[in-house]
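Chemist: mind looking at a prediction? Sequence and model below.
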Amino acid sequence: MQNNQINYVELPAKDLEANKAFFSRCFGWQFEDYGADYTAFSNAGLDGGFFRANFTSRPQTGAALVVLYSDHLETTLERVEQCGGIIEQPIFEFPGGRRFHFLDPCGNEWAVWSKVKAEG
């Protein structure tokens, strides 16, 4: 572990089983339960966990936005939809790339981005 570096992130989840199924199927994340109200995830780029809660994590309410990276943005968007995610913002451009936002089964907002491919 590196001193003073982000090491772990925790997010709320109204339905731990639904989020585990979604992220496992859609992104290949792995989970380890710690009691009935907490599950840790790994194989996600940054380790973290979901804790049982009756609220959601949304940037509009002041929460941080967790952003995933994809080499194939359109394919990832399709996969998110196939796995039950709800597209909150379709693909749009921003300086340096493109991204979309989605809601997981518990209503937490996430984003996925990709670099703009160089032409030529």
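Modeler: All right, it came through fine. Just so we're clear, the structure is a prediction, and the values are computed from it rather than from any experiment.
Chemist: C-alpha only now, for contacts and for neighbours.
Modeler: Fine.
Chemist: so Ala13 versus Thr39, what's the distance?
Modeler: Between Ala13 and Thr39 the computed distance is 10 Å (C-alpha to C-alpha, to the nearest Å).
Chemist: more neighbours: these two, which one.
Modeler: A side-by-side neighbour count of Ala13 and Thr39, using other C-alpha atoms under 10 Å, places Ala13 first with 27 against 22.
Chemist: another one to put next to it:
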Amino acid sequence: MSGQNGRIDNIEFNVTDIERSKAFYGAVFGWSFTEYGPTYTEFSDGRLKGGFTTGEAVRPGGPLVILHADDLEDTQRRVEAAGAFISRQIFAFPGGRRFHFIDPDGYELAVWSAE
């Protein structure tokens, strides 16, 4: 086995505006991007890759994607400053704390920290 078996390999977001999604995730999380034509852009957080596509309709909901943050409060401030709606304020759970937000296309994501 490669050591990658069973790990998340790619996440794809159907979006209405790729440039808006790049601006949001680039500003808040520092993601980098590779263009693959007018309907698909790959993103990388430095560890995991995924994509933004306009090839299909936006389907809000689906699996909860959880991102990690070293400084949860600072990340929440940056998420809000970039225009996202905080759907669940920071709360404790076994193993850490997290908050949830709704991105510009209506996807709910979470950000967690062990501290």
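Modeler: Structure's in. What do you need? Since the structure is predicted, the reported quantities are computational estimates derived from the model, not experimental observations.
Chemist: re earlier: intersection of neighbour lists for Ala13 and Thr39 of structure 1?
Modeler: The contact sets of Ala13 of structure 1 and Thr39 overlap at 50-51 (C-alpha atoms under 8 Å, 6 or more residues apart in numbering).
Chemist: Ala13 of structure 1 corresponds to which position in structure 2?
Modeler: Using TM-score structural alignment, the partner of Ala13 of structure 1 in structure 2 is Val15.
Chemist: which strand runs longest in structure 1?
Modeler: Ranked by residue count and defined by DSSP state E, the top strand of structure 1 is strand 86-94.
Chemist: and that strand against structure 2, how far off on average?
Modeler: Comparing strand 86-94 of structure 1 with its match in structure 2 after superposition yields a mean distance of 1.1 Å (mean C-alpha distance after the TM-score superposition for structure 1).
Chemist: what segments of structure 2 are helices?
Modeler: 18-29, 72-81 (DSSP state H).
Chemist: measure the match of Ala13 of structure 1 to Leu109 of structure 2 for me?
Modeler: 14 Å.
Chemist: show me what contacts the closest residue to Leu67 of structure 2 other than its chain neighbours?
Modeler: Excluding the flanking residues, the one nearest Leu67 of structure 2 by C-alpha to C-alpha, 6 or more residues apart in numbering is Val111, at 4.6 Å. Val111 of structure 2 is in contact with 66-69, 72, 98-100, counting by C-alpha under 8 Å, 6+ apart.
Chemist: these into CSV, with extra columns for neighbour count?
Modeler: Putting these into CSV (neighbours: other C-alpha atoms under 10 Å) gives the following:
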residue, neighbour count
Ile66, 14
Leu67, 14
His68, 14
Ala69, 17
Leu72, 19
Arg98, 24
Phe99, 21
His100, 22
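Chemist: give me the angle between the longest strand of structure 1 and helix 73-82.
Modeler: With axes from the mean of the first three to the mean of the last three C-alpha atoms, to 10 degrees applied, the angle from strand 86-94 of structure 1 to helix 73-82 works out at 170 degrees.
Chemist: list the contacts for Tyr36 of structure 2?
Modeler: With contacts defined as C-alpha under 8 Å, 6+ apart, the neighbours of Tyr36 of structure 2 are Glu42.
Chemist: and the gap between it and Ala81 of structure 2?
Modeler: Tyr36 of structure 2 is 29 Å from Ala81 of structure 2, where distance means C-alpha to C-alpha.
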